[in-house]
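K.L.:
Next input, structure requested:
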Amino acid sequence: MHEYKTLLWEQADGIATITLNRPDAANSLNLEMAHELMLAAMRCDEDKDIRAVIITGTGKMFCAGGDVMSFQDAGDNVAILLKEITAYLHSANARFARMSAPLIIAVNGTAAGAGFSLAISGDLVLASDKAKFTMAYTGIGASPDGSSTHFLPRLVGLRRAQELMFTNRVLSADEALEWGMLTKVVSADELLTEAQALARKMADGPSLAHGEIKSLLLSSSSNTLETQLELESRGIAKCVSSEQGKEGLKAFKEKRKPDFNRG
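P.N.:
Okay, here's the model as predicted:
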């Protein structure tokens, strides 16, 4: 098993918790962290015992974005470095989006640049009331990465996405919630407890149905109505005929809470 140097990994009772762990560098994303995020995402995607995933950060920052000092140090090779970093980061983004387990992001502090992109990519996003959000990319003459050009317009609309990307407007947690970027804002000292409770609810739920929901939502804006209807039909049929579906139907009939861990 990979020994992480830039992340903390915990796994227990169906929940994996990934903590960005470069507090002395504001949890900024360098080549090593991007690679380790990819490996962690692959692990979450392949391990059937993982039924919910939490991503959070150590210290007062969630993630300040890319490690700009490493970009500067790369000199004339910076384009190669950025292509390598994004190859790993985008592989992680894709696997987190397509794995069956719901991804819960617990934004413990400022999320900027790639940290902003990662923060909004979750299926459920909780934020500390002290969190702030800014795209920040154009501040160093860069365009966005990390999936934000896909997710952000879908969450807040094109006009607001343009404003955030072009002007680097800083949003408070409450503003981000109002704009539709977050699921819930909680007090800083309750953030991880809330995230763990939500992860527990997801881990105890129907993992096959969760995976189908993620897949259907990811494809909904690019499919025709008829294609999406066919995917919905096939998805619900697969879910209900599975062991988890059979348990759900049986529990409904018997007027009890279903135990989806059986399936």
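K.L.:
Please make it C-alpha for all contacts and neighbour counts, starting now.
P.N.:
Will do.
K.L.:
Is L155 in contact with G180, as I believe?
P.N.:
Yes: the pair L155 / G180 is scored as a contact, 5.9 Å apart, by CA atoms under 8 Å.
K.L.:
and for comparison, fold this next one:
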Amino acid sequence: MTYTTIRCDHDDGLATITLNQPEKLNAVSRRMISELKECWEALATDTRVRAVLLTGAGRGFCAGADLSDPDRAQGATADSGAALEHFFNPVIRTMRALPKPIVAAVNGVAAGVGMSFVTASDIAIAGRSASFLQAFARIGLLPDGGSTWFLPRLVGDARARAMAMLAQQIPADKALAWGLIWDVVDDAALMETATALARRLANGPLALASIKKALNVAHGNDLSAQLDVERDLQRELGRSEDFKEGVAAFLAKRPAQFKGR
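P.N.:
As a prediction, the model looks like this:
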């Protein structure tokens, strides 16, 4: 597929999505979110792809919504929820439900919906100069893109409320300490580190999809219900070729060669 605001590259089981409007710090226009929606939906059913790496071109990951976008709804009668319903929310839902791990490589600022893309990913690695910002209150809006759901679960209620209401920029080291992201590395090592991790996941077992599925429903389940989820998913995995290969590799003391099936 051909895109104008993003790039989507495929290489040996790994898809890399790059937000590609560096002159605007990859601010999300209506065109970009439409292309992202199309791209994520295509990746969901692409059997060649077993993991996804998400990053931004240039010196920023994503500065949030593009407020200068001429296609943006404006005025007192504008429906700000319509764009969420038709474009942004489907992207977040598809990312979270994607049966493949998503690694976010955060370079520079991740603000507004850009931060939502990070929290919707499975593993986030940031460069040391990266920062995170819930910018919505600065323009009279509330956090969206699932931020009011993700943030309390990642950093706790008190920090989530302060981030949302104060709209203060959080540096990468603090984001790591708070549990917002998985790791921080030197800027120069970010893409190499994130790509190696994403490629490792792309070579991982079918179980990664089930791990993601189980964790996605865990917050809404009590222990008994979650035990049932684990039972059902484990039953399926126990019949998989990857499980047979994993056991054989373990007994032979060799690395497993998973096929994702």
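K.L.:
overall similarity of the pair, as a TM-score.
P.N.:
The TM-score (TM-score structural alignment, normalised by the length of the second structure) is 0.95; 261 aligned residues with a CA RMSD of 1.7 Å.
K.L.:
list residues touching both of L155 and G180 of the first structure?
P.N.:
The contact sets of L155 of the first structure and G180 do not overlap (CA atoms under 8 Å, 6 or more residues apart in numbering).
K.L.:
Residue in the second structure paired with D259 of the first structure?
P.N.:
Correspondence of D259 of the first structure to the second structure, assessed by TM-score structural alignment: Q257.
K.L.:
That match touches E245, doesn't it?
P.N.:
Yes: between Q257 of the second structure and E245 there is a contact under CA under 8 Å: 6.9 Å.
K.L.:
more crowded one of the two?
P.N.:
Under the criterion of other CA atoms under 10 Å, the comparison of Q257 of the second structure against E245 puts E245 first, with 17 against 13.
K.L.:
V91 of the second structure versus the more buried one, what's the distance?
P.N.:
Distance, E245 of the second structure to V91 of the second structure, by CA to CA, to the nearest Å: 34 Å.
K.L.:
Then G220 of the second structure?
P.N.:
G220 of the second structure is 21 Å from V91 of the second structure, by CA to CA.
K.L.:
now swap in A207 of the second structure and tell me
P.N.:
23 Å.
K.L.:
Pick out whichever of those two has more residues nearby.
P.N.:
Per other CA under 10 Å, whichever of A207 of the second structure and V91 has more neighbours is V91, with 25 against 21.
K.L.:
neighbouring contacts of the helix or strand in which A106 of the first structure is found?
P.N.:
Using DSSP states H and E, A106 of the first structure maps to strand 103-107. With contacts defined as CA under 8 Å, 6+ apart, strand 103-107 of the first structure is touched by 52-57, 62, 96-97, 119-120, 122-128, 131, 191-192, 195, 198-199.
K.L.:
Now intersect those residues with the strands, please.
P.N.:
52-57, 62, 124-128 (DSSP state E).
K.L.:
could you pull out the helices for the first structure?
P.N.:
Counting by DSSP state H, the first structure has helices at residues 31-46, 68-73, 78-98, 114-120, 148-156, 158-167, 173-178, 191-203, 207-219, 225-241, 243-254.
K.L.:
would CSV of those with distance to Q11 of the first structure be doable?
P.N.:
Shown next, in CSV, are the helices of the first structure (distance: least, CA to CA, whole Å):
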stretch, distance to Q11 of the first structure
helix 31-46, 10
helix 68-73, 31
helix 78-98, 16
helix 114-120, 20
helix 148-156, 27
helix 158-167, 35
helix 173-178, 28
helix 191-203, 12
helix 207-219, 17
helix 225-241, 26
helix 243-254, 23
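K.L.:
just those helices: most buried one?
P.N.:
Most buried of the helices of the first structure by mean neighbour count (mean count of other CA atoms under 10 Å) is helix 114-120; its value is a mean of 27.
K.L.:
elements contacting that one?
P.N.:
Judged by 3 or more CA pairs under 8 Å, 6 or more residues apart in numbering; DSSP states H and E, helix 114-120 of the first structure is in contact with strand 61-63, strand 103-107, helix 148-156.
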